[in-house]
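Undergrad: I need the structure of the sequence given here:
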Amino acid sequence: MGKIIAIANQKGGVGKTTTSVNLAASLGVLEKKVLLIDADPQANATSGLGIDVETIEVGSYQLLEHTAKAEDCIISTDSPNVDIIPAHIDLVAIEIELVDKDQREYMMKQAISHLREQYDYILIDCAPSLGLLTLNALTASDSVIIPIQCEYFALEGLGKLLNTIKSVQKIHNKDLDIEGMLLTMYDQRLRLSNQVVEEVQKHFSDMVFETIIQRNVRLGEAPSYGESIIKYDVSSKGASNYLSLAKEIINKNS
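TA: Next up, the predicted model:
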């Protein structure tokens, strides 16, 4: 039975999509079968795996609308063992369209739960908001990874996200777990980076992944080539960080 993991934080620019794409690719090269669901209207995870967003005919929008079956939305990628349900800008409209539907928080869960049989991991790249899209992802997931960038406002908004997770646990998905908090964009030369790491580890000790994602130029370059860091430069610091995270998650779940 595959595990469904949402990658969520309502703050933008914390490394959600970078983590979704590169964790998927890392799990794939470690011979796990992975499905990445792009649930962000910006569709960066889709283009980050080399898929032309303009060519998308069915994707996460149709999946949530229940106008297409999950199987019809899946595209295979160049990354070994990684498939994707792509996103398109039309996903922007979904929040408004779902508002008056019955069971609107369960649309994704209903659409994807049977896919567990086919994959080891299903990762959901969430939008940078706490709207209906993210709520659908959290309701459908077994756990959530929270990327936190090692910068000044890192902990701002974290309380709000944790409250959202609590209320999802209470109302929609009592089994939702925190897979872990992932420190991203770490620069060991900066005192601030080190302070954030200490602060997060002090407050959330066991919930923080041992792996820390360091600032890495290659990580920033890879998406412009439509490639994961594993394909773009497997010898880079970014690749070894994400491979280490993938191993940590596999060990935790084995």
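Undergrad: every contact and neighbour count from this point should use C-alpha atoms.
TA: OK.
Undergrad: so what's the residue count around residue 191?
TA: 9 (other C-alpha atoms under 10 Å).
Undergrad: gap between it and residue 150?
TA: Relative to residue 150, residue 191 is positioned 10 Å away (C-alpha to C-alpha, to the nearest Å).
Undergrad: do the same with residue 74
TA: In this view, residue 74 and residue 150 are 34 Å apart by C-alpha to C-alpha.
Undergrad: settle it for me: which of the two has more neighbours?
TA: Shown here are residue 74 and residue 150; by other C-alpha under 10 Å, residue 150 has more neighbours (28 against 18).
Undergrad: hmm, residue 192 and that one touching each other?
TA: Yes. In this structure residue 150 lies within contact range of residue 192 using C-alpha atoms under 8 Å: 7.4 Å.
Undergrad: so which elements touch the strand ranked longest in the chain?
TA: Identified as the longest strand of the chain according to DSSP state E is strand 177-186. Counting contacts by 3 or more C-alpha pairs under 8 Å, 6 or more residues apart in numbering; DSSP states H and E, strand 177-186 packs against strand 143-149, helix 191-204, strand 208-214.
Undergrad: could you check the angle it makes with helix 191-204?
TA: Counting by axes from the mean of the first three to the mean of the last three C-alpha atoms, to 10 degrees, strand 177-186 lies at 170 degrees to helix 191-204.
Undergrad: name the residues that touch strand 177-186?
TA: By C-alpha atoms under 8 Å, 6 or more residues apart in numbering, the residues outside strand 177-186 that reach it are 5, 14-15, 142-150, 193-194, 197, 207-209, 211-216.
Undergrad: touching, residue 137 and residue 9? I think so.
TA: No. Judged on C-alpha under 8 Å, residue 137 makes no contact with residue 9 at a distance of 11.8 Å.
Undergrad: quick revisit: give me the buried subset of the contacts of strand 177-186.
TA: Among those, the ones that count as buried by 16 or more other C-alpha atoms under 10 Å are 5, 14-15, 142-150, 193, 197, 207-209, 211-215.
Undergrad: and residue 244, what does it touch?
TA: Applying C-alpha under 8 Å, 6+ apart, we find residue 244 in contact with residue 211.
Undergrad: what strand or helix carries it?
TA: Using DSSP states H and E, the element containing residue 244 is helix 237-253.
Undergrad: from the chain's centroid, how far away is that helix?
TA: Distance, stretch centre to chain centre, for helix 237-253: 14 Å (C-alpha atoms, centre = their mean, to the nearest Å).
Undergrad: buried ones in that helix?
TA: If you call a residue buried by 16+ other C-alpha under 10 Å, then helix 237-253 has these buried ones: 237-247, 249.
Undergrad: okay, angle between that helix and strand 177-186 too, please.
TA: Counting by the same axes, to 10 degrees, helix 237-253 lies at 160 degrees to strand 177-186.
Undergrad: please give the structure of this sequence too, so both can be compared:
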Amino acid sequence: MKRVVFNQKGGVGKSSISVNLAAVSAAMGYRTLLVDLDVQGNASHYLGVEEDSLPAGKTVADLLKQTVGWFGSLPAPDQYVHLTRFDNLSLLPASPALAGLERELEMRYKIYKLRDALRALEKQFDRIYIDTPPNFNFYSKSALIAADRVIIPFDCDGFSAQAIHRLMGNLLELKGDHNGELMAEGVVVNQFNAQARVPQQLVAELEEQDVVPLFGTRLSSSVKMKESHQQQTPLIHLAPGHKLTGQFIELFHELEPDFAPA
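TA: As a prediction, this is how the structure comes out:
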């Protein structure tokens, strides 16, 4: 199963959700891969993986670059995958080089290469999560073409149901053109304050319009998330008993209703 965490708006918590869902998945026993497709590399940094600490030429940018040229072909993708310090959790890390590579990949129509790479890795992993840039660019489209399911983070601060309509329009167009199997798994409400009126109104509006399923789990706003980033340690390892950690575990079970501990 390949899931992409996507929203074309920035600041909605894509990287935080990608990393923590992947970490919970791994902690539950699934062999899990996190793919960082954002040039900023926030997910990689969150897991304590910096490009200068990696062997040269071993990022997702290097993997995609190998497909360019007269003799460009997809190399063995597992050589670009790195173990993290957390059991069952591996990373295909980002690189700033993604920015300079995007135009060339797009011009040469390499938009299916990530899909091909992840298909080659499917036997090694039970779950694959993909973190995406905050726009509908080449890399986001590549991730959506490669994925089976989409998780849409919704931040109640300044976001609107109309934005979800626009996002779903883009997803449906891409589904029709490139990936007929793609399914919007649901919207996850992030930074939720149950005591505030506006978040309640926004969630009610989403539920009423019924454009896309809404996960029952709400992710609360908490300083523990900031601490988790600073410590470069996912919540399930940093604070297993924290309320927000419990919410990520609840969200995992919504995604994996048939999960049974080994």
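Undergrad: please state their TM-score.
TA: The TM-score (TM-score structural alignment, normalised by the length of structure 1) is 0.93; 251 aligned residues with a C-alpha RMSD of 1.7 Å.
Undergrad: could you export the helices and strands packed on strand 177-186 of structure 1 as TSV, including distance to residue 65 of structure 1?
TA: Below are those laid out as TSV (distance: least, C-alpha to C-alpha, whole Å):
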stretch	distance to residue 65 of structure 1
strand 143-149	23
helix 191-204	37
strand 208-214	35
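Undergrad: among the ones you listed, which comes closest to residue 166 of structure 1?
TA: strand 143-149 (11.9 Å; C-alpha to C-alpha).
Undergrad: average offset between that closest one and structure 2?
TA: When structure 2 is overlaid, strand 143-149 of structure 1 sits 0.6 Å from its aligned residues on average, using mean C-alpha distance after the TM-score superposition for structure 1.
Undergrad: counterpart of residue 146 of structure 2 in structure 1?
TA: Matched by TM-score structural alignment, residue 146 of structure 2 corresponds to residue 140 in structure 1.
Undergrad: dump the residue contacts of that match.
TA: Neighbour list for residue 140 of structure 1: 4, 106, 108-110, 112-113, 173 [criterion: C-alpha under 8 Å, 6+ apart].
Undergrad: by neighbours, which of the residues you listed wins?
TA: Counting by other C-alpha under 10 Å, top hit in those: residue 4 with 26 neighbours.
Undergrad: quick one: secondary structure of that residue?
TA: Assigned with DSSP: H, G, I helix; E, B strand; the rest coil, residue 4 of structure 1 falls in the strand class.
Undergrad: now which residue in structure 2 aligns to it?
TA: Using TM-score structural alignment, residue 4 of structure 1 lines up with residue 2 in structure 2.
Undergrad: what about that match, distance to residue 22 of structure 2?
TA: In terms of C-alpha to C-alpha, residue 2 of structure 2 sits 11 Å off from residue 22 of structure 2.
Undergrad: spell out which residues are contacts of both of those two.
TA: Shared contacts of residue 2 of structure 2 and residue 22 (C-alpha under 8 Å, 6+ apart): 128-129.
Undergrad: could you find the counterpart of residue 117 of structure 2 in structure 1?
TA: Residue 117 of structure 2 maps onto residue 111 in structure 1, by TM-score structural alignment.
Undergrad: and the longest helix anywhere in structure 2, which residues are buried?
TA: Ranked by residue count under DSSP state H, the longest helix found in structure 2 is helix 161-177. By neighbour count on 16+ other C-alpha under 10 Å, the buried set for helix 161-177 of structure 2 is 161, 164, 167-168, 171-172, 174-175.
Undergrad: closest one of the residues you listed to residue 104 of structure 2?
TA: Of these, the one sitting nearest to residue 104 of structure 2 (C-alpha to C-alpha) turns out to be residue 174, at 20.6 Å.
Undergrad: what does the closest one align to in structure 1?
TA: When structure 1 is aligned by TM-score structural alignment, residue 174 of structure 2 is paired with residue 168.
Undergrad: just give the nearest non-adjacent residue to that match, would you?
TA: residue 139 (6.7 Å; C-alpha to C-alpha, 6 or more residues apart in numbering).
Undergrad: state the three-state secondary structure for that neighbour.
TA: Judged by three-state DSSP, the three-state class of residue 139 of structure 1 is helix.
Undergrad: tell me the contacts of residue 91 of structure 1?
TA: So residue 91 of structure 1 contacts 39-41, 60-61 (C-alpha under 8 Å, 6+ apart).
Undergrad: helix or strand: which one has whichever residue in structure 2 pairs up with it?
TA: Using TM-score structural alignment as the criterion, the counterpart of residue 91 of structure 1 in structure 2 is residue 98. Using DSSP H and E, residue 98 of structure 2 sits within helix 97-107.
Undergrad: for that helix, give me the average deviation versus structure 1.
TA: Here the mean offset of helix 97-107 of structure 2 against structure 1 after fitting is 1.5 Å, by mean C-alpha distance after the TM-score superposition for structure 1.
Undergrad: please apply the same query to stretch 183-191 of structure 2.
TA: Mean deviation of stretch 183-191 of structure 2 relative to structure 1 after superposition (mean C-alpha distance after the TM-score superposition for structure 1): 0.8 Å.
Undergrad: and that stretch, which stretch of structure 1?
TA: Aligned by TM-score structural alignment, stretch 183-191 of structure 2 falls on residues 177-185 of structure 1.
Undergrad: which one in structure 2 is aligned with residue 79 of structure 1?
TA: In structure 2, residue 79 of structure 1 lands on residue 86 (TM-score structural alignment).
Undergrad: same question but for residue 25 of structure 1, I mixed them up
TA: Correspondence of residue 25 of structure 1 to structure 2, assessed by TM-score structural alignment: residue 23.
Undergrad: over to residue 51 of structure 1?
TA: Using TM-score structural alignment, the equivalent of residue 51 of structure 1 in structure 2 is residue 49.
Undergrad: just checking, that match is part of a helix?
TA: No. Going by three-state DSSP, the assignment for residue 49 of structure 2 is coil, not a helix.
Undergrad: check contacts around it.
TA: Contacts of residue 49 of structure 2 (C-alpha under 8 Å, 6+ apart): 84, 93.
Undergrad: give me the distance between the match of residue 79 of structure 1 and residue 116 of structure 2.
TA: From residue 86 of structure 2 to residue 116 of structure 2 the distance is 26 Å (C-alpha to C-alpha).
Undergrad: please apply the same query to residue 22 of structure 2.
TA: Distance of residue 22 of structure 2 to residue 116 of structure 2, computed by C-alpha to C-alpha: 21 Å.
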